[in-house]
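Q: Below: sequence and its predicted model.
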Amino acid sequence: MVRDARDAAGARVGLDIGATKILGVVVAADGTVLAQARETTVAGPDGVLASAGAVLERLAAAAGGSLPAVIGVGVPGIVDRAAGAVKHAVNLGLDGDWFPLAARIGARAGDLRQPGAGAARVTLENDLNAATWGAHVLSGADDLAYVSLGTGLAAGFVLDGVLRRGAHGAAGEIGHVPVDPAGELCSCGQKGCLELVASGSAVTAAWPSPDLPAAEALFAAASAGDPAAVAARDRFVHGVADAVRMLGLTVDPAVIILGGGVANLGAPLRDAVAATLRTQAATSPFLASLDLASRLRLVPQGMPVGALGAAMIGDAG
């Protein structure tokens, strides 16, 4: 908690609903995080609602016993923002017809508001878009690409201060750009997709670790000189650099922010990707002129960018 959540005017709530955990925050109107709460996600409609409800209860306690009126929710899957519904959130067990998640969370939140305070207003957003908006709030950049290195690989965009969702909600699905026609079959049905190389799942497959996060174990082993680890790390880093180069050549954002679970590696990841970008540009005056390496940023470690973005997503339009 940064300061007392009970004293913040214009406070908002953000929920980042993932397959393993739900992270909630109370933030001030300027995006300052005031309180956080976390619960393990229980799959299925009832389980997700129970888990989210437990987070809301803890946030209400931190806010003096009553939730703020504005709640944003980031959730994986296909989101109908107008209807407040989600489908194809397979990892959450919400893989049937449209599920009215916003209304259900709103009803639960209503029980946690002071009598006469009115109903909570719940906005539903795709989780990547929410995290992208959170990166925008944190960085202050109005022209950025956010690269999510999580289980998969995807990018989000804020261009001229506007969140770009895409005509069909598919903007930034760079993980499913095929880069190796002879590569493995991807879950999307194509072969050789970029996320088979540049994602948390790719790192786990290449370097499983029972004790540490796979990316941390891989980079540590590579730093210790293990030849197999060096090869696996370099393959992953080159894949991430290819993703950054793709974004630079298609969208040309002023800032490219690395986030997601793998980005918890911090500076070693950013520095390795930047070095690879410089190597790629060494033989191309055109690439060198773009100086993609200098545009790289990291989400600050420990910052709940998805939940923060969900709380502030109403400002994205």
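A: Received, thanks. Numbers count the residues shown, from 1 in each chain.

Q: okay, CA-based contacts and neighbour counts for the rest of this
A: Will do.

Q: the helices in the stretch 51-200 of the chain, which residues?
A: Remark: helices assigned in the stretch 51-200 of the chain by DSSP state H, counting those that start in this stretch are 101-110, 127-139, 200-206.

Q: Who are the packing partners of the helix or strand that the shortest one is followed by?
A: Past helix 200-206, further along toward the C-terminus, the next helix or strand under DSSP states H and E is helix 214-223. Packed against helix 214-223, as judged by 3 or more Cα pairs under 8 Å, 6 or more residues apart in numbering; DSSP states H and E, are the following elements: helix 200-206, helix 227-250.

Q: Check which residues of helix 214-223 are buried.
A: Buried residues in helix 214-223, counted by 16 or more other Cα atoms under 10 Å: 214-219, 221-222.

Q: Same check on stretch 101-113?
A: For stretch 101-113, by 16+ other Cα under 10 Å, it's 101-106, 108-110, 112-113.

Q: ok, now stretch 144-162?
A: Of all the residues in stretch 144-162, those buried under the rule 16+ other Cα under 10 Å are 144-159.

Q: what about versus this one:
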Amino acid sequence: MRLGIDIGGTKTAAVAIGDDGALGGEVRMPTGFGAEAVVETALCTVERMTLIVGVEASAISSIGIGIPGAVDAATGRVAHAVNLGLEGLDLGRRLADRLGVEVRVENDVKAAALGAHHLLGIADGIAAHSMAYLNLGTGVAAGIVLGGRLHRGGHGVAGEIGHVPLDPAGARCACGQRGCLETVASGSAIARQWPTADPLPARGLFAAAAADDGRAMEVRERFLTGVAAAVRLLVLTTDVDVVVIGGGLAALGDPLLAGTRRILNGWAADSAFLASLDLASRVRVIPLGFPAAAVGAALVGEHAWPKS
């Protein structure tokens, strides 16, 4: 049994994966804040999972952790994760010492890319193909799988497309640049442009746009254009076969997918080059509720994914 744990800013999710690749159990619980609380959250998660699946911790063949922030996958050290109050935590080593099982740690978006790739293999039988996982949440980032390998790049920043500037005169990004992709194609971008009391601003925006609110339609179109630009960027730079949209905004579902494809098809109508790439057919939205980061973390934990 392989165990994958996704430690998020507010909640932690875990799954167990059997030898056949099927999910065997699932745990969700709140995430503690600070180094000691995060370690205890992970340990508690493992304890609950062993109770659910009916095995001892020693029966777990490997454990993988997906966590936001800057992660050294080779050592399991989390350099910093602001939303969790972490700075220089040797998470992998500390958990391995307590559990007696090897623990691997990976950035959560990269782990989710492996989880989405695994899902494609089960659902569509195309696991050998290349794929990009486009994470749309408060920010924008991507995880890239090429030839079955998780691609990190020379300094571990491959996929940080949220900070590619699109408009030098655009809004200032948290990274210090202007007009980054993240300033138009993220949850924070929607919240900035569409102030609302709705706890899910994106949902409120799409509902208002569907009701023919002119301002909402304008903001929605700007957002969808940014998402389409992200898809185009990923395909043009990595030539992946599939771009899977995930993250919190993936809950928008069919309206997000249809809108993104509409923009891509519009561009293709004006460009024979883009038409030849058939970008719209490459885009998918991850199924609602699929624990991509936890599943991917389980795969990282078993060394099933050589690193590049």
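A: Done, it's in. Quick caveat, the model's predicted, so the values are computed rather than measured.

Q: Please state their TM-score.
A: A TM-score of 0.92 describes the superposed chains when it is computed by TM-score structural alignment, normalised by the length of structure 2; 296 aligned residues with a Cα RMSD of 1.4 Å.

Q: ok, back up a step: quick one, which of the helices and strands packed on helix 214-223 of structure 1 gets closest to I174 of structure 1.
A: Taking Cα to Cα as the measure, these were each checked against I174 of structure 1, and helix 227-250 came out nearest at 7.2 Å.

Q: Tell me which two in the buried residues of stretch 144-162 of structure 1 are the farthest apart.
A: In the buried residues of stretch 144-162 of structure 1, two members sit farther apart than any others by Cα to Cα. They are T151 and L159, at 25.2 Å.

Q: Could you find the closest non-adjacent residue to A135 of structure 1?
A: Nearest residue to A135 of structure 1 in three dimensions, chain neighbours excluded: V305, at 6.3 Å (Cα to Cα, 6 or more residues apart in numbering).

Q: right, so of the helices and strands packed on helix 214-223 of structure 1, which gets closest to L94 of structure 1?
A: In this view, those are compared for proximity to L94 of structure 1 by Cα to Cα, and helix 200-206 is the closest at 21.7 Å.

Q: how about the closest one: buried residues?
A: Using 16+ other Cα under 10 Å as the burial criterion, the residues of helix 200-206 of structure 1 that qualify are 200-204, 206.

Q: Distance to M312 of structure 1 added to those, as JSON lines?
A: Below are the buried residues of helix 200-206 of structure 1 laid out as JSON lines (distance: Cα to Cα, whole Å):
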{"residue": "G200", "distance to M312 of structure 1": "27"}
{"residue": "S201", "distance to M312 of structure 1": "29"}
{"residue": "A202", "distance to M312 of structure 1": "31"}
{"residue": "V203", "distance to M312 of structure 1": "32"}
{"residue": "T204", "distance to M312 of structure 1": "32"}
{"residue": "A206", "distance to M312 of structure 1": "37"}
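
Q: how close does the residue positioned nearest the centre of structure 2 get to C175 of structure 2?
A: Nearest to the geometric centre of structure 2 sits V109, at 3.6 Å (Cα atoms, centre = their mean). When distance is defined by Cα to Cα, to the nearest Å, V109 of structure 2 is 18 Å away from C175 of structure 2.

Q: what's the answer for P165 of structure 2, then?
A: Relative to C175 of structure 2, and taking Cα to Cα, P165 of structure 2 is found at 11 Å.

Q: Of the two, give the one with the bigger neighbour count.
A: Neighbour count, other Cα atoms under 10 Å: between P165 of structure 2 and C175, P165 has more, with 17 against 10.

Q: What residues does the more buried one make contact with?
A: Contacts for P165 of structure 2 were tallied using Cα atoms under 8 Å, 6 or more residues apart in numbering; they are 177-181.

Q: 6 Å instead?
A: Contact criterion Cα atoms under 6 Å, 6 or more residues apart in numbering gives 179-180 as the residues in contact with P165 of structure 2.

Q: where along structure 2 do the strands fall?
A: Residue ranges of the strands in structure 2, as given by DSSP state E, are 2-7, 11-17, 23-30, 62-67, 70-72, 77-81, 86-89, 103-107, 131-136, 140-146, 149-151, 242-246, 283-285.

Q: closest one to E218 of structure 2 among the ones you listed?
A: strand 131-136 (19.2 Å).

Q: what's the mean gap between the closest one and the aligned bit of structure 1?
A: Between strand 131-136 of structure 2 and the aligned residues of structure 1, the post-superposition mean distance stands at 0.7 Å (mean Cα distance after the TM-score superposition for structure 1).

Q: What span of structure 1 is that strand aligned with?
A: Equivalent residues of strand 131-136 of structure 2 are located at 144-149 in structure 1, counting by TM-score structural alignment.

Q: now stretch 5-13 of structure 2
A: So in structure 1, the equivalent range for stretch 5-13 of structure 2 is 15-23, judged by TM-score structural alignment.

Q: re earlier: with distance to I174 of structure 1 added, can I get the buried residues of stretch 101-113 of structure 1 in TSV?
A: Converted to TSV, these look like this (distance: Cα to Cα, whole Å):
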residue	distance to I174 of structure 1
L101	27
A102	28
A103	32
R104	32
I105	31
G106	33
R108	36
A109	36
G110	39
L112	40
R113	41
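
Q: Show me the two of those that sit farthest apart.
A: The most widely separated members of the buried residues of stretch 101-113 of structure 1, counting by Cα to Cα, are L101 and R113 (18.6 Å).

Q: Tell me the one of the buried residues of stretch 144-162 of structure 1 nearest R233 of structure 1?
A: When these are ranked by distance to R233 of structure 1 (Cα to Cα), L149 comes first, at 14.3 Å.

Q: can I assume the closest one is in contact with S199?
A: Yes. Distance between L149 of structure 1 and S199: 5.3 Å, which falls inside the contact criterion (Cα atoms under 6 Å).

Q: What residues of stretch 60-74 of structure 2 count as buried?
A: With burial defined by 16+ other Cα under 10 Å, the residues of stretch 60-74 of structure 2 counted as buried are 60, 62-73.

Q: nope, stretch 96-114 of structure 2 is what I meant
A: Going by neighbour count (16+ other Cα under 10 Å), the buried part of stretch 96-114 of structure 2 is 99, 101-114.

Q: and G248 of structure 2, how many neighbours does it have?
A: G248 of structure 2 is surrounded by 16 other residues when neighbours are defined as other Cα under 10 Å.

Q: ditto for the one 5 residues further on
A: Other residues within reach of G253 of structure 2, judged by other Cα under 10 Å, total 16.

Q: mind putting the buried residues of helix 214-223 of structure 1 in CSV, distance to A11 of structure 1 included?
A: Written out in CSV, the entries for these read as follows (distance: Cα to Cα, whole Å):
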residue, distance to A11 of structure 1
A214, 37
A215, 36
E216, 36
A217, 39
L218, 40
F219, 40
A221, 44
A222, 45
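
Q: Give the equivalent position in structure 1 for I52 of structure 2.
A: With TM-score structural alignment as the criterion, I52 of structure 2 lines up with A62 in structure 1.
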